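sharing a model prediction with you, sequence too.
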Amino acid sequence: MNRIEIGKALAQARKEKQLTQREVQKLTNINKSTLSEIENGKFTGSLDILERYAHYLDYELAVVPRASSKSRLPRWDEVNELFSEDS
């Protein structure tokens, strides 16, 4: 996910909660121009601020491997093999 996608997701979450940026500003102590930058994908500031906004909207920031990464989810037979040793 890039900054624009994160911003769109957070803006959508805020709107679904029927909150204005001004209301969020008062409740999170994040200034309105920063909220606008986040929602428009232009925020380059502190991760703490982005995390505070995300948490307020019941979102969690996470680092996950890219789909194109060599990391992959295990196949079903690999998962079964891992847990078969427990039985």
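Ah, there it is.

switch to C-alpha atoms for all contacts and neighbour counts from now on
OK.

residue nearest the centroid of this structure?
L61 (3.9 Å; CA atoms, centre = their mean).

contacts only, for that one.
Taking CA atoms under 8 Å, 6 or more residues apart in numbering, we find L61 in contact with E51, A54.

another structure for you, compare them:
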Amino acid sequence: MSNKKAKESDNNMELHLHDCRMKIGETIREIREKKGYNQEQLADIMNVSRTTVSKIENGKFNFSIDYLSKFSWFLDFNISIVNNKK
């Protein structure tokens, strides 16, 4: 693969990852609000900082599958609802 194509592929992957983080964050925020929690309450339940919850909800935190699993457990949602594949 040429350097140009490799760079384009990397850029496309970064855009995809950003879109996924945004979609997941939006989904978590919507579910949190429907459950009646504020960010501080959810942070306390999950044993993370409110800043971490905020960053995740705003797509600014590169979190692991472990975080996603914790959110899905505590907020009781299926991880498949955050699928962003086009």
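Perfect, I can see it now. Computed from a prediction, not measured in an experiment: that's the story for all the values here.

any idea what the residue nearest to the centre of structure 1 aligns with in structure 2?
With TM-score structural alignment as the criterion, the equivalent of L61 of structure 1 in structure 2 is I79.

do the same with K8 of structure 1
Using TM-score structural alignment, K8 of structure 1 sits opposite E26 in structure 2.

which element, helix or strand, includes its match?
helix 3-35 (DSSP states H and E).

quick check: next helix or strand after that helix?
Beyond helix 3-35 of structure 2 toward the C-terminal end (DSSP H and E), the next one is helix 39-46.

the very next helix or strand once past that next one - contacts with which helices or strands?
Following helix 39-46 of structure 2 in sequence order, the next helix or strand is helix 50-57 (DSSP H and E). Contact here means 3 or more CA pairs under 8 Å, 6 or more residues apart in numbering; DSSP states H and E; on that basis helix 50-57 of structure 2 packs against helix 3-35, helix 39-46.
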